[in-house]
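Enquirer: Just a sequence and a predicted model for now, questions to come.
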Amino acid sequence: MTVETSHRPAEHPPVKSGKIGVLLVNLGTPDGTDYASMRRYLREFLSDRRVIEEPRWKWYPILFGIILNTRPQKVGKAYETIWNKEKNESYLRTYTRNQSDLMAERLKDLPNVKVDWAMRYGTPSIASRIDALKDAGCDRIVLFPLYPQYAAATTATVNDKAFQHLLTMRWQPALRTVPDYHDDETYIEALANSVTQHLSTLDWEPEMILASFHGIPLSYFERGDPYYYQCQKTGRLLRERLGLPEEKFMVTFQSRFGPEEWLQPYTDKTVEKLAQDGVKRLAVINPGFVSDCLETLEEIAEQAAHSFHQNGGERFAHIPCLNDSEDGMRVLEKVVRRELLGWV
């Protein structure tokens, strides 16, 4: 007697599906200010081929032989000055979590949408949150790199990491990546409001406002990165929205690293020169940063302010990022709702 065997798959619990994920992703943050945490974070960040485009044979001896042995202590001390002591975390983590929670609240009219957040470097990782959204039934995900201006070293590396994880998945969710919004009207209005509101709290008026963006190596721009042009357009639109003449507003670039030439004018050199040339009152805004972080709270609010005063300046103001403010969330919500069209 022959016995027929069934080739039907074993029964499995029903798979969750039908929901849409929104994943907010920012650059990243160390888990602590200690040497081990800083080294782990810097290793992941500075090993990214999008961030450092030098050949590995040339870059790795510098990274592993010098930088990772000396820089963690220095950067850790800088983080300590701007650490959120109450939550024992960086403010970038605090604000990104808040943005995710507030976005979920603002999208309550879309019950099938689930909002989460991740970091490109550090924790929570992009892969872990894509998995979490998939497990929660999200078969479609809107991936939102939190950068108003596009750069390969920021936006593209977030997209790369997400798609690298999809390579490992048997059942991939559909993925939409959010484009830049450097000239979005709501974004420009929010920036202008933040300038106006902050300056209204001062008993003085700046002679000059700097819009300081994170820099990139000049060679990246020469290879076709649109970042420089987008920063310039954001700056121009903000200046026009504020009704300022060109001589009272400048776009500059900060945070350069290594000996290579970066986008100019450099923020630190400009702050120093303005003070030496007799400018006594200066305000700085960081339009390219969605949330305050080391580069804004320590590099601008502390270092740039100190340099300005050391070189003859008298009044310095750092205008906070949009963070989780009402205006800031209005910008992010507009972008998310636009990208959800057709799915909700």
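Expert: Alright, I've got the coordinates.

Enquirer: going forward, measure contacts between C-alpha atoms and count neighbours the same way
Expert: Noted.

Enquirer: so how many other residues sit close to Arg338?
Expert: Residues lying near Arg338 (other Cα atoms under 10 Å) number 11.

Enquirer: Kindly report the same for the one 3 residues further on.
Expert: Other residues lying near Leu341 total 8 when counted by other Cα under 10 Å.

Enquirer: And it, how close does it get to Pro30?
Expert: 35 Å (Cα to Cα, to the nearest Å).

Enquirer: mind checking which helix or strand the residue nearest to Leu237 when sequence neighbours are not counted is in?
Expert: With sequence-adjacent residues excluded and distances taken as Cα to Cα, 6 or more residues apart in numbering, Leu237 is closest to Ile188, at 6.8 Å. Using DSSP states H and E, Ile188 sits in helix 185-199.

Enquirer: adding another structure so you can compare the two:
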Amino acid sequence: MSTAAPSETTQPTVQSGPKRVGVLLVNLGTPDTADAPGVRIYLKEFLSDARVIEDQGLIWQFVLNGIILRSRPRTKALDYQKIWNNEKNESPLKTITRSQADKLAAALSDRDHVVVDWAMRYGNPSIKSGIEALIAEGCDRILAVPLYPQYSASTSATVCDEVFRVLARLRAQPTLRVTPPYYEDEAYIEALAVSIETHLATLPFKPELIVASFHGMPKSYVDKGDPYQEHCIATTEALRRRLGMDASKLLLTFQSRFGNDEWLQPYTDKTMERLAKEGVRRIAVVTPGFAADCLETLEEIAQENAEIFRHNGGEQFSAIPCLNDSEPGMDVIRTLVLRELQGWI
């Protein structure tokens, strides 16, 4: 009895010559356009991932297709338009991630046979296109780099899921490595501290405290074993030690909750409201869980939460930029990549 072979995609044409090592930086994703159709396509892919919304049953499919994708794209498109890179006609996340890849490639230019590319988990350029491009460049080994300092199944794991799906369709698979989370890596904590200190030195005011805001997650995911909250706490505690601050001066909060379920607390927006009502007038917010500025940092924090703080009595608010492609930020990525490439280069 014959057995049908699994479906395969056509193997990318491989460049002849010495074998190379590929490095693929991966971030979350972004719409291709800052309008309702573009956001709808992006949200459909994002919210159809069972790592993001675990219950993909009939009720969720009705909510997603009958309610969310009919109304939310219009409102989110307006938010994207507030931060859009109009010169390049793309989101800042795409601009920054490309620059991170370009700068990493330049930093590794003295290493023989290393090729750097970048991709988005949702949207474009896709992980599939990134892997195919590296194979076409002659890479028989690939290091995937999820740009998430803190591990969670809905970020780091879903990158791996997609990488494995792409490789599963290839007859000649490259050897794969994946960088681990770096939530308390010394280079990462030092880079965060330097970025905070540098930014605070430019302000015309002295914040009374700093809020470290991480992307939120349903509490049930943590209850099932996701280590994300533990990693966020470890990052914050390490940053407190490095900056010489206690928990009253460097607060931990969670933003971007969605739906009606209980998410990790304390919530960032509720904390902004509470602090202002308690008499805090000057604050700064850092977002350590984001490797690059995006909608959640540039619009949700720097605009929405700033307005919540001021509306309730706060006076001065500053959003500290992500590490992005800054020198400290690139030090983190370069250190992480070189560590994981040992034995390959």
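Expert: That came in fine, so what should we check first? Here the structure is a predicted model, which means the values were calculated and not measured.

Enquirer: before we move on, the earlier item: mind listing residues that contact the helix holding Ile188 of structure 1?
Expert: 181, 205, 234, 237-238, 241-242, 285, 287, 319-320, 322, 327-328, 330-331 (Cα atoms under 8 Å, 6 or more residues apart in numbering).

Enquirer: What of stretch 39-58 of structure 2?
Expert: Residues contacting stretch 39-58 of structure 2 (Cα under 8 Å, 6+ apart): 30-33, 64, 69, 72-74, 76-77, 122-123, 153-155, 157-158.

Enquirer: From those, which land in helices?
Expert: Among the contacts of stretch 39-58 of structure 2, the subset assigned to helices under DSSP state H consists of 69, 72-74, 76-77, 158.

Enquirer: what would the residues you listed look like in JSON lines with neighbour count?
Expert: Listed next are those as JSON lines, based on neighbours: other Cα atoms under 10 Å:
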{"residue": "Leu69", "neighbour count": "19"}
{"residue": "Arg72", "neighbour count": "15"}
{"residue": "Pro73", "neighbour count": "22"}
{"residue": "Arg74", "neighbour count": "17"}
{"residue": "Lys76", "neighbour count": "17"}
{"residue": "Ala77", "neighbour count": "20"}
{"residue": "Thr158", "neighbour count": "19"}
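
Enquirer: how about the residues you listed, which pair is most distant?
Expert: Farthest apart among those by Cα to Cα are Arg74 and Thr158. That separation is 26.4 Å.

Enquirer: ok, how many other residues are close to Glu189 of structure 1?
Expert: With other Cα under 10 Å as criterion, Glu189 of structure 1 counts 17.

Enquirer: my bad, Glu315 of structure 2
Expert: Glu315 of structure 2 has 16 nearby residues by other Cα under 10 Å.

Enquirer: Go ahead and confirm it touches Arg282.
Expert: Yes. With contact defined as Cα atoms under 8 Å, Glu315 of structure 2 reaches Arg282; the gap is 6.1 Å.

Enquirer: Check how far the helix holding Ile188 of structure 1 sits from its aligned residues in structure 2, on average.
Expert: For helix 185-199 of structure 1, the mean distance to aligned residues of structure 2 following superposition is 0.5 Å (mean Cα distance after the TM-score superposition for structure 1).

Enquirer: in that helix, what's buried?
Expert: Across helix 185-199 of structure 1, burial judged by 16 or more other Cα atoms under 10 Å covers 186-195, 199.

Enquirer: Tell me where the stretch 51-200 of structure 2 has strands.
Expert: Under the criterion DSSP state E, counting those that start in this stretch, strands of the stretch 51-200 of structure 2 are mapped to 114-123, 139-146, 175-178.

Enquirer: what does the last one correspond to over in structure 1?
Expert: It stands for strand 175-178 of structure 2. Using TM-score structural alignment, strand 175-178 of structure 2 corresponds to residues 174-177 of structure 1.

Enquirer: contacting residues around the matching stretch?
Expert: By Cα under 8 Å, 6+ apart, stretch 174-177 of structure 1 touches 139-145, 159, 339.

Enquirer: okay, among those residues, which ones form the most distant pair?
Expert: Longest distance between any two of these is 19.2 Å, between Asp139 and Pro145; criterion Cα to Cα.

Enquirer: Between the two, which has more neighbouring residues?
Expert: Taking other Cα under 10 Å, Asp139 of structure 1 and Pro145 do not tie; Pro145 has more neighbours (25 against 19).

Enquirer: so where does the closest residue to the more buried one other than its chain neighbours fall, helix or strand?
Expert: In this structure, Pro145 of structure 1 finds its nearest non-sequential neighbour in Val25, 4.9 Å apart by Cα to Cα, 6+ apart. Assigned by DSSP H and E, Val25 of structure 1 belongs to strand 19-29.

Enquirer: Just give me the mean distance for that strand relative to structure 2.
Expert: Its matched residues in structure 2 lie on average 0.3 Å from strand 19-29 of structure 1 after superposition (mean Cα distance after the TM-score superposition for structure 1).

Enquirer: from the chain's centre, how far out does that strand sit?
Expert: Its chain's C-alpha centre and that of strand 19-29 of structure 1 lie 11 Å apart, by Cα atoms, centre = their mean, to the nearest Å.

Enquirer: Thank you kindly, that will do.
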